[in-house]
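> Prediction below, plus the sequence it came from.
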Amino acid sequence: MSGMTPEISAEGAVLPRDVVDDARGRRPKRRRNPNRPVWEEQPTVAGQVAKFVILAGVVLAVLFPLWTVVVTSLSTTQESIKAGGLVVVPGELTLNAYTQILSGGVVTRAALVSIGVTAVGTTISVVVSVLAAYGLSRPGSFAHRPLLFVFLITMFFGAGLIPTYLLVSSLNLIDSYWALILPGAVSAFNVLILRNFFMAIDSSILDAARIDGAGEWRVLGGIVLPMSKAVVAVIALFYGVGYWNAFFNAMLYINDNAKWPLQLVLRSYVLQGVTLPGSGAGQVDVGTGVVTGMPVKMAVMILAIIPILVVYPFVQRHFTKGVIFGAVKG
């Protein structure tokens, strides 16, 4: 029992157990750092192995479908038929599927439509959202609270599909590219993210610019936007991905398949199995090198994925910063 008695120094202070053990020549017991939480402690070997296995499984679950799509798009029709559809183990590889769909047919035209709609739509959406958010972020702006209330209502209540279609039809936007842009040009959620970021900017900086004679347009363009590159880049990514992946508006408002975006053409290929005129996918492969069936479908899918994969790395570094800084603070 005497070993359990705490040691007291000459000054009357209680000495820590590890100090006493070290003074007696005994090896102190290893204990957790009280200043660090449990999850920051050094993991055990079993824990590291378990993490590796789990993460490896997740990576394989993500990469395996992408691998099969890429390999199938690079395979011949015979290889696809031999594999029963999707090719896992590559055999004879060819770029004929990509050459075929990019030879000036429906897919090429649909890709150009998607690029144009995404570029124009993203520009319009970002400009309108920035202007609306900046106006709503100024407490003294005209009808500040009523307009903010209107934006909030649109996040929870919608007019419905039929009234929206009737509105688009009454504006003579049926079979118009504007029908793919204007109905979803502004997202209330994105406007609120921008507004919260603008409100977090130190007002003394903006007041100093106004004292120096800068107007609101100069303040927005010369001070607010340069300080908001991260959140604006994230919002542009949100809008760009939305426009690029959208196909439902095209289904509703575009009757001419020459104006279809790429995603709607992809849907007709993959889900419905419909071959569009001028696509080249309806030809018969009889030793001519023409690729049909599954390789063409997968090539169209890869073509629809590539632009986002190319753009995302340039915006990814702003993603976390922009969303966190623009988030609603609790």
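Cool, the structure landed. Residues are numbered from 1 along each chain as shown.

> from here on, contacts and neighbour counts on C-alpha atoms
OK.

> Distance across stretch 268-278, terminal residue to terminal residue?
14 Å (CA to CA, to the nearest Å).

> And it, what's buried?
Within stretch 268-278, the residues that qualify as buried are 269-270, 275-276, counting by 16 or more other CA atoms under 10 Å.

> of all those, which two lie farthest apart?
The largest distance within the buried residues of stretch 268-278, taken as CA to CA, falls between V270 and L276 and amounts to 12.0 Å.

> one step back: output the buried residues of stretch 268-278 as TSV; include the columns secondary structure.
Output for the buried residues of stretch 268-278, formatted as TSV (DSSP: H, G, I helix; E, B strand; the rest coil):
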residue	secondary structure
Y269	helix
V270	helix
T275	coil
L276	coil
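
> another structure for you, compare them:
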Amino acid sequence: MSANRPAWMGKPSPLVKAVKAVALVVVVAVVLFPFWTIVATSIASPQEVVDNGGWVVIPTSLSFHAYTDVFEGGVITHALLISGGITAVGTLLSLVATVFLAYALSRPSIVGGKPVLLAILFTFLFPPAMIPAFLVVQELGLKEDYLSLILPVLVNTFNLVVMRGFFQNVPSELIEAARLDGAGDFRILTRVVMPLSKAVIAVIGLFYAVSYWNSFFTAILYMRSDQWPVQAVLRQYVTQGAALSNTSEVTVVNSPQSTKMAVVVMATIPIIVLYPFVQRFFAKGVLTGAIKSLGKRSQP
């Protein structure tokens, strides 16, 4: 009986298990080593960093002087608050817009749903270039306004398609039963569809949060230097060095390597802390939504 089973369903031998374990350890080490080097360099003394050529793997003496310098300057603290606000507001607005639009496009009776969907998919294939996007933001009066970092990227096409595919496979019997009870579309969405779609909503929310948190190029284009989020300031630190004073202009200085790595750690930790809370929804939300969406397309 076992001979008829596919190879991937058979019980692996001890040698195969050992090889998988070694490969997993190697992959984890390769992923964690760069991050550990950054953390170790950030807590090493500036002299030790210089003596080791700019990078420290195992610091001999701990020093949190780099973090003290960063917090005392005020630039990073201010930038972290800006990034937190943009991420929170942007993620909320993007989720609301994506959920409403995905639900509307998932209903077969919606008027003009297919042309709207094709127009949205067109933007996925041909995204706007930098200069037209800049001119649109400028003409709308959004330059040096934080809305310029949110409104142009409010709805991501990939996220919309995944969520629409998930909504399409909510049992139609539940929706029809709710309609018979007198519920409208808004109540059906909030009371029936969304409670059944917590996994995909959590994953899409994570995608939006990471995107807003890591965005820096549009901030450099549209905002003054004292309005930059943490990723834009981080780029300034790492590539050129930046003054530790919170002024309207970022002055270029020679920041120690340990200070630069401290900024990298502070910009990375929020996402690392957030990810475990939604990790359990990740595979379920993305794979289920994508597979259901492909299944719908394959049907005649």
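Everything's here; your move. Being a predicted model, the structure only gives us computed values, none of them experimental.

> tm score of chain vs chain?
After superposition, the two chains reach a TM-score (TM-score structural alignment, normalised by the length of structure 2) of 0.91; 290 aligned residues with a CA RMSD of 1.9 Å.

> For E79 of structure 1, state which of the buried residues of stretch 268-278 of structure 1 is nearest.
For the buried residues of stretch 268-278 of structure 1, the nearest to E79 of structure 1 is V270 (18.4 Å; CA to CA).

> what's the counterpart of I58 of structure 2 in structure 1?
Counting by TM-score structural alignment, I58 of structure 2 corresponds to V89 in structure 1.

> how close does that match get to F198 of structure 1?
Taking CA to CA, one finds V89 of structure 1 at 52 Å from F198 of structure 1.

> Likewise for G47 of structure 1?
If you measure G47 of structure 1 against F198 of structure 1 using CA to CA, the figure is 43 Å.

> Pick out whichever of those two has more residues nearby.
Neighbour count, other CA atoms under 10 Å: between G47 of structure 1 and F198, F198 has more, with 26 against 11.

> Can you verify my assumption that the more buried one contacts I223?
No. Judged on CA atoms under 8 Å, F198 of structure 1 makes no contact with I223 at a distance of 10.6 Å.

> All the helices of the stretch 1-150 of structure 2, residue numbers only.
Along the stretch 1-150 of structure 2, counting by DSSP state H, counting those that start in this stretch, helices occupy 14-42, 46-51, 65-73, 75-106, 113-125, 130-139.

> Include distance to F282 of structure 2 when you put the ones you listed into a markdown table, please.
What follows is the helices of the stretch 1-150 of structure 2, written out as a markdown table (distance: least, CA to CA, whole Å):
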| stretch | distance to F282 of structure 2 |
| --- | --- |
| helix 14-42 | 19 |
| helix 46-51 | 38 |
| helix 65-73 | 33 |
| helix 75-106 | 16 |
| helix 113-125 | 22 |
| helix 130-139 | 31 |
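
> Of all those, which one is nearest N159 of structure 2?
Closest among the helices of the stretch 1-150 of structure 2, using CA to CA: helix 75-106, at 7.6 Å.

> Pull out the buried residues from stretch 139-152 of structure 2.
142-144, 146, 148-150.

> Identify those among these that sit within strands.
Among the buried residues of stretch 139-152 of structure 2, none falls in strands (DSSP state E).

> Leaving out chain neighbours, which residue sits closest to the aligned partner of F247 of structure 1 in structure 2?
With TM-score structural alignment as the matching criterion, the partner of F247 of structure 1 in structure 2 is F216. Spatial nearest neighbour of F216 of structure 2, chain neighbours left out: A232 (4.7 Å); criterion: CA to CA, 6 or more residues apart in numbering.

> The one you found matches what in structure 1?
So A232 of structure 2 corresponds to L264, using TM-score structural alignment.
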